[in-house]
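J.: give me a 3D structure for the following:
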Amino acid sequence: MLHQTPATAAATATLLVVDDDRDIRQLLAESLGARGYRVETAASARDMDQILARTAVDLIILDVMMPGEDGLSACRRIARDDGPEIVFLSALGEEHDRILGLEVGAGHYLTKPCSPREILATVRAALRRRGGAATTEADQYVFDGWRIDLASHELFDPEGVLVGLTDGEFAVLRVFIERPRRVLSREALLSAARGPDSDAYDRAIDVQVSRLRRKLRAGGDEIIRTVRNEGYLFVPRVARS
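T.: From the prediction side, this is the model:
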């Protein structure tokens, strides 16, 4: 089982997990998201194509055996020099399976079950090979005197004091930072913060937002506004530090 821990290094790449197993998608999204990566998930190659059409992705973690188009076929189709890195994560672990996966365009091939440390190490190695955004250290934003570092999971109040956030609180705050001054429904917040396959209830978002409000009240200003029957609005303007 993947273990969720706070981010310890800069990691701003966008990852896409493609697997028809819902539990694997959710566990990978939570584990890698806790390390600071932005994680999208897809249950099929068709869903993957839809995400790739609207989102710039740095790396794809791809299953081989899926309903519809399998991972090998999808990899052949999307693998290119300027495209995302591809890491196979498959239950097929024979030598000929691994060789075939590498021959169709993947940079790495991992066999299930695989430890979270090995997955993380492979993701980092693949992104270093790509030379993408995963190693940048500039991922800090400011709002109303507050400063947040999305890579290190640190939030500082206007006095420069570090404010402790749980992983869940930080995930929700990240969504607000990336989508400021827009009304976000509970469903949108839940999907962006926890992944589209989360089985959490809307009430979980209400609790996280309530806790965030209490921690963001240092200056007394309203930072998260409730919009009746619609959701929540992050009021301040957000700027890259």
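
J.: only C-alpha atoms from now on, for both contacts and neighbour counts.
T.: Fine.

J.: quick one: secondary structure of the residue of the chain positioned farthest from its centre?
T.: The outermost residue of the chain relative to its centre, with distances by Cα atoms, centre = their mean, is His96 at 31.6 Å. Using DSSP: H, G, I helix; E, B strand; the rest coil, the secondary structure recorded for His96 is helix.

J.: what's the answer for the one 3 residues further on, then?
T.: Classification of Ile99 by three-state DSSP places it in helix.

J.: tally of neighbours for it?
T.: Number of residues near Ile99 (other Cα atoms under 10 Å) recorded here: 13.

J.: cool, Arg213 as well?
T.: Using other Cα under 10 Å, Arg213 is surrounded by 15 other residues.

J.: for the helix or strand harbouring it, packing partners?
T.: In this structure, Arg213 sits in helix 202-215 according to DSSP states H and E. The helices and strands touching helix 202-215, judged by 3 or more Cα pairs under 8 Å, 6 or more residues apart in numbering; DSSP states H and E, are helix 167-178, helix 186-194.

J.: the strands in the chain, which residues?
T.: Listed in chain order, the strands of the chain (DSSP state E) span 14-18, 38-42, 59-62, 85-90, 108-111, 140-143, 146-149, 154-156, 162-163, 183-184, 224-227, 231-234, 239-240.

J.: and Leu233, how far from Ile99?
T.: Plainly put, Leu233 is 49 Å away from Ile99 if you go by Cα to Cα, to the nearest Å.

J.: got the contact list for Ala193?
T.: Gly168, Ala171, Val172, Arg174, Val175 (Cα atoms under 8 Å, 6 or more residues apart in numbering).

J.: compare with the first, here's sequence two:
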Amino acid sequence: MKVLLVEDDRELAAKVAAALSADGMIVDTVHDGDEAAFVGSTEDYDAAVLDLGLPGQDGVSVLRHWREQGRRLPVLVLTARGRWSDKLASFDAGADDFLTKPFLHEEVALRLRVLKRRALGHSSPILQAGPLSYDANADRFTLDGAPLNLTAQEKRILAYLIQRKDCVVSRNEISEHVYARDLDPDSNTLDVLIGRIRRKLGVPLIQTERGRGFCLTEVDAV
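T.: Next up is the predicted model:
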């Protein structure tokens, strides 16, 4: 899961980014509204955490800009402001959730996972593909009921695929959503990772669609 964190308090931003990274997320952090408006409109993210009180454009203006640009990523507003008028302005601009400071860093991670799951149309946090099961809230895979041992990068790739089960996703899509924006892995790196995931699964869940990308589908459908 790739997240854009917009927070002008650098100490708080570092703590939240560390907590989200420890939860297996890729986090890009910006500290002012003007950069946030640009980055959120030009890069692909699974979700965003957005502070309201920012230098440059304020958070509501940033969010309104994203929505006007057609960006539909789930947005969790994170702010010290607890007034109803601030909440109303945030939701009117297109916010999906609102969390008032102080807060538990773990709650930010949980809310982001729920927002992403709902945005993808999954009503349950448990996603299933044949013998493979993924608990989206806990970010945990099991295979035939037993824990599946994956590296952090393998887990991010497999989570992206199972959340889009039966859909072909391109190499670029996978790279954009599982790597930070300052990293640009080559095609061979992704092939190696997909190969390792396939060996750990031991069943033909991940199909290669030549010239298009990869598709995770039920074993019976192969």
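
J.: redo the strands of structure 1 as a markdown table? Include distance to Asp199 of structure 1 and mean neighbour count.
T.: Output for those, formatted as a markdown table (distance: least, Cα to Cα, whole Å; neighbours: other Cα atoms under 10 Å):
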| stretch | distance to Asp199 of structure 1 | mean neighbour count |
| --- | --- | --- |
| strand 14-18 | 18 | 24 |
| strand 38-42 | 14 | 24 |
| strand 59-62 | 22 | 26 |
| strand 85-90 | 24 | 25 |
| strand 108-111 | 27 | 20 |
| strand 140-143 | 30 | 18 |
| strand 146-149 | 28 | 21 |
| strand 154-156 | 27 | 19 |
| strand 162-163 | 28 | 12 |
| strand 183-184 | 19 | 19 |
| strand 224-227 | 23 | 16 |
| strand 231-234 | 19 | 20 |
| strand 239-240 | 33 | 12 |
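
J.: any chance of the ones you listed in CSV, with distance to Gln26 of structure 1 too?
T.: Putting the strands of structure 1 into CSV (distance: least, Cα to Cα, whole Å) gives the following:
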stretch, distance to Gln26 of structure 1
strand 14-18, 9
strand 38-42, 8
strand 59-62, 13
strand 85-90, 14
strand 108-111, 18
strand 140-143, 26
strand 146-149, 24
strand 154-156, 24
strand 162-163, 27
strand 183-184, 22
strand 224-227, 27
strand 231-234, 24
strand 239-240, 29
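
J.: which one of those lies nearest to Val209 of structure 1?
T.: strand 224-227 (7.8 Å; Cα to Cα).

J.: what's the mean distance for that closest one versus structure 2?
T.: Following the fit onto structure 2, the mean deviation recorded for strand 224-227 of structure 1 is 1.9 Å by mean Cα distance after the TM-score superposition for structure 1.

J.: how about that strand, aligned to which bit of structure 2?
T.: Taken onto structure 2 by TM-score structural alignment, strand 224-227 of structure 1 occupies residues 206-209 there.

J.: returning to what we had before: now the helices and strands packed on helix 202-215 of structure 1 in a markdown table, with distance to Val209 of structure 1?
T.: Supplementary listing: these in a markdown table, determined by distance: least, Cα to Cα, whole Å:
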| stretch | distance to Val209 of structure 1 |
| --- | --- |
| helix 167-178 | 7 |
| helix 186-194 | 10 |
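
J.: of all the ones you listed, which one is nearest Ile51 of structure 1?
T.: For Ile51 of structure 1, the closest of those is helix 186-194, at 13.5 Å, according to Cα to Cα.

J.: tell me the residues of structure 2 aligned with that closest one.
T.: Counting by TM-score structural alignment, helix 186-194 of structure 1 pairs with residues 171-179 of structure 2.

J.: my guess is Asp51 of structure 2 meets Val6, correct?
T.: Yes: Asp51 of structure 2 is within contact range of Val6, at 5.9 Å (criterion: Cα atoms under 8 Å).

J.: that older thread, closest one to Arg213 of structure 1 among the helices and strands packed on helix 202-215 of structure 1?
T.: The nearest among those, by Cα to Cα, is helix 167-178 at 10.1 Å.

J.: much appreciated, bye for now.
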